[in-house]
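>>> Following is a predicted model, sequence given first.
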Amino acid sequence: MPALDGVRAIGILLVFVHHMITPVAFGGHVGVDVFFVLSGYLITDILLRERKAHGGIRLKRFYFRRAARLYPALLVVVAALLIPGALFAPSLGKYLLENVLAVTYTTPLALEISGGAAWAWRHTWSLGIEEMFYLVWPLLLMLVLGRGRAQGHLAGFAVGGGLALLLASVALEVAGQPGSLLLRSGGLFLGCALAIFLGRKQQVNVPAIAAWSGLALIGASVAGATIFHPASAAPVLMTGVGSVVIIAHLVQNRGGVLAGILGWAPLAYLGRISYELYLWHYPLLIILAWAFDADPIAVAWIAAPMSIGLAAVTHAFLAPRVERLKARVSG
């Protein structure tokens, strides 16, 4: 669906601008939470469709396809930036360590322990949370699916769990306590719940006004995270809810006005290369900032077009090869 690629584009644009104008405050970090909801929805929808078509979920196939989708681009970017980063990093040992954390998807665990040092690969915390989540989620689906009403209970559990995690983050922030990146996985739960709910219902009418309201809610979240920076737990929750409403509308109204706007070819293309752009833009920005001993915003005019170009080239080279690899295991 091109419109869902457009949703990806919204997420990457928010994160991209947020990083490129550092240290200027901008709440675009909530773009990650757009990705979380969309990822939870898409992965769960894929698993449910596989169960319907084949009578079960093939875990080895799922994990292999997941690795085939994510690892090639990650390894290419890590390898390409290894020497430049090592040359300019303030600490060679720390830089090499964060490369290891990135390729093992353990960055979020390290950030929880270290207190959030400014690393060139710290943005891979979101990838780490996703991969830890998807190690467990398919197993849970296998245990629950096929037990009648249990599927509805799982949807309720996912909604409750997602909201509980996001509300816990808000509560910690209000109490003046340190937050946790792990709590932002609540968006993944919300996306999973949406896929289960839509899979059980033949028709769900989410009107266009609700979807536009969801988009406005994300805009308000960005504004709130900008104004009240670094207080951002409530905007993260608002972004999750807004994303759910938008996705629910799009998958049921593929010919609507919003779907047409989000499916606009340039926007959809940006969404298709969003993973590669997410990988490239932040470490390239930080390494250039190290090289010129400057704030990221001072080198963004170099980093922004470079990262977009590199993302496009990486996607063009790897995407067909990844699809062939995934098709081989599917066969």
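Cool, got the structure. A quick note: this is a predicted structure, and the numbers were derived from the prediction, not measured. Numbers count the residues shown, from 1 in each chain.
>>> When you work out contacts or count neighbours from here on, use the C-alpha atoms and nothing else.
OK.
>>> Against residue 264, how distant is residue 52?
32 Å (Cα to Cα, to the nearest Å).
>>> Could you check which of the two has the larger neighbour count?
Per other Cα atoms under 10 Å, whichever of residue 52 and residue 264 has more neighbours is residue 264, with 15 against 11.
>>> Against residue 7, how distant is that one?
With the distance defined as Cα to Cα, residue 264 ends up 11 Å from residue 7.
>>> again, but for residue 206
17 Å.
>>> neighbour count winner among the two?
Counted by other Cα under 10 Å, residue 206 and residue 7 do not tie: residue 7 has more neighbours, with 27 against 17.
>>> residues contacting the more buried one?
34, 38, 262, 271 (Cα atoms under 8 Å, 6 or more residues apart in numbering).
>>> how about 7 Å then?
By Cα atoms under 7 Å, 6 or more residues apart in numbering, the contact set of residue 7 is residue 262.
>>> again with residue 170
Neighbouring residues of residue 170 by Cα under 7 Å, 6+ apart: 233, 234.
>>> how about the strand or helix carrying it: buried residues?
Under the criterion of DSSP states H and E, residue 170 resides in helix 150-174. Using 16 or more other Cα atoms under 10 Å as the test for burial, helix 150-174 gives 151-152, 154-156, 158-159, 161-163, 165-170, 173.
>>> okay, pairing it with this:
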Amino acid sequence: MEGNRRIKGLDGLRGLAVLMVFIEHRMIYSHGFGNVGVRVFFVLSGFLIVGILHSERHLIEMRCRSLRSAILCFWERRVRRIFPIYYVVIAVFFIWFSRAGYSYVESGVYWHATFTTNIWTGVIRKDWSEASHFWTLATEEQFYLLAAPVLLFVPLKVHLRLSVFVLAVAIVTAICLYLLGANAVSIETFPMVAFGFLAAGGTLRLALDRIGRIGIIYLLSSAVLVVISIGCSWVLGSVEFYMVSAPLSLIAAIFLVGYIVTNQGSSFVGLLELRWLKYTGTISYGFYVLHAFFEMPDWALQLISAESGAYRELAYVVGSFLLSFGAAALSWHFLEKPILKRSPPREAITTSVA
């Protein structure tokens, strides 16, 4: 499987995932949607990032690239992709909390700025907060920081076993935390547990050549697992819900990504390639970062409907979505995309060690 070619459908899947997160954060009676969306994000990120690092390690073993240049190139591209809009939002967040009278400790700004929101949320607070959705970005940054040197240093033949090992350790860690009485937030945001979802995506990427084509039965199974995972939120407590929904949504995400990658000509992939959905996936990072801070203001809702009800709730959701989508589109076209375009091509950074 070629490491750098564009895989149809993955941008659309990102779009669906970020919409699921938005639905949970902005709609009542939608608990469970965001959990599935986040796990799809993690599996997809693990699939792509481990695939890139695996390809880079191949170049190192072929003596076409040095270990140092491969690590620096990988980190440089991650910084360009993630830092700009993130730190703009952190700066605004810092100013907003300062004016609201919160102390730096209460607002968690330092934790967000150092990509340790997962520690702040799961270990210190043990509860969600205004910007706790940053915990997923913290987890991914920590994974990138550790995975790059490890996967680029160890031989290719070890990569699959290493990914499976990390996944196994994540499962054991989640079970141990549950038995020790940790709450759902602490288990979900614990770094080693979350690394397991990324490692699952990496395992899929590394095992895909051996597995071969994934049939439509797996796509249908993923839909069933998603429905069951979301439905569990109605009948289980928060910790039990996590312990049941996490493996179900993880398997569903693996089936989804695997089906998309191995069935590029399918009707389902064609649906994911719809322009609006693909574009939503393209701006999904900015949308995810920004959506918690853009919601329909009360004065605008008052103009639409003075009384609470379904119509006002719908106006709130639609208005919040349009504001978040618009902000993400502006961020992509005027901040994120220009910075990515200035990134030097990978070939220019390649250093021959022959």
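Yes, it's here. Because the structure is a prediction, the values reported are computed rather than measured.
>>> TM-score for these two?
With the length set by TM-score structural alignment, normalised by the length of structure 1, the two chains reach a TM-score of 0.84; 315 aligned residues with a Cα RMSD of 2.9 Å.
>>> quick revisit: now the following helix or strand past the helix holding residue 170 of structure 1, how far from the centre of its chain.
Sequence order places helix 186-200 as the next helix or strand after helix 150-174 of structure 1, per DSSP H and E. Remark: helix 186-200 of structure 1 is offset 15 Å from the chain centroid, using Cα atoms, centre = their mean, to the nearest Å.
>>> Ok, stretch 319-326 of structure 1 next?
Distance of stretch 319-326 of structure 1 from the chain centroid (Cα atoms, centre = their mean) equals 21 Å.
>>> Could you do stretch 250-266 of structure 1 as well?
With Cα atoms, centre = their mean as the basis, stretch 250-266 of structure 1 stands 20 Å off its chain's centre.
>>> what residues does it touch?
By Cα under 7 Å, 6+ apart, the residues outside stretch 250-266 of structure 1 that reach it are 2, 3, 6, 7, 204, 268.
>>> Would you mind giving the residues in structure 2 matched to it?
Using TM-score structural alignment, stretch 250-266 of structure 1 corresponds to residues 260-276 of structure 2.
>>> Which positions within the matching stretch qualify as buried?
Neighbour-count burial for stretch 260-276 of structure 2 flags 260, 261, 262, 263, 269, 272, 273 (criterion: 16+ other Cα under 10 Å).
>>> Which secondary structure element is home to the second one?
This points to residue 261 of structure 2. Using DSSP H and E, residue 261 of structure 2 falls within helix 238-262.
>>> And for the fifth one?
Here residue 269 of structure 2 is covered by helix 267-272, with elements defined by DSSP H and E.
>>> quick one: that helix to structure 1 mean distance?
When structure 1 is overlaid, helix 267-272 of structure 2 sits 1.6 Å from its aligned residues on average, using mean Cα distance after the TM-score superposition for structure 1.
>>> what's the following helix or strand after that helix?
Remark: after helix 267-272 of structure 2, the chain's next helix or strand is helix 275-282, criterion DSSP H and E.
>>> tell me the average deviation of that following helix from structure 1 after fitting.
Averaged out, helix 275-282 of structure 2 is 1.2 Å away (mean Cα distance after the TM-score superposition for structure 1).
>>> Please name the nearest non-neighbouring residue to the most centrally placed residue in structure 1.
The C-alpha lying nearest the average C-alpha coordinate of structure 1 belongs to residue 35 (Cα atoms, centre = their mean; 3.3 Å). Leaving aside its chain neighbours, residue 35 of structure 1 sits nearest to residue 11 (6.0 Å; criterion: Cα to Cα, 6 or more residues apart in numbering).
>>> And for residue 172 of structure 1?
residue 179 (6.1 Å).
>>> Over to residue 32 of structure 2?
Take residue 32 of structure 2 and drop its neighbours on the chain: the residue closest to it by Cα to Cα, 6+ apart is residue 230, 4.6 Å away.
>>> which element is that neighbour on?
helix 216-231.
>>> before we move on, the earlier item: and the residue nearest to residue 32 of structure 2? What does it align with in structure 1?
Residue 230 of structure 2 maps onto residue 222 in structure 1, by TM-score structural alignment.
>>> residues in contact with that match?
So residue 222 of structure 1 contacts 27, 28, 30, 235 (Cα under 7 Å, 6+ apart).
>>> coming back round to it: the residue nearest to residue 35 of structure 1 -> structure 2?
For residue 11 of structure 1, the aligned position in structure 2 is residue 17, judged by TM-score structural alignment.
>>> Residue 231 of structure 2 versus that match, what's the distance?
17 Å.
>>> Equivalent analysis for residue 219 of structure 2, please.
19 Å.
>>> Comparing the two, which residue is more hemmed in?
Taking other Cα under 10 Å, residue 219 of structure 2 and residue 231 do not tie; residue 219 has more neighbours (21 against 17).
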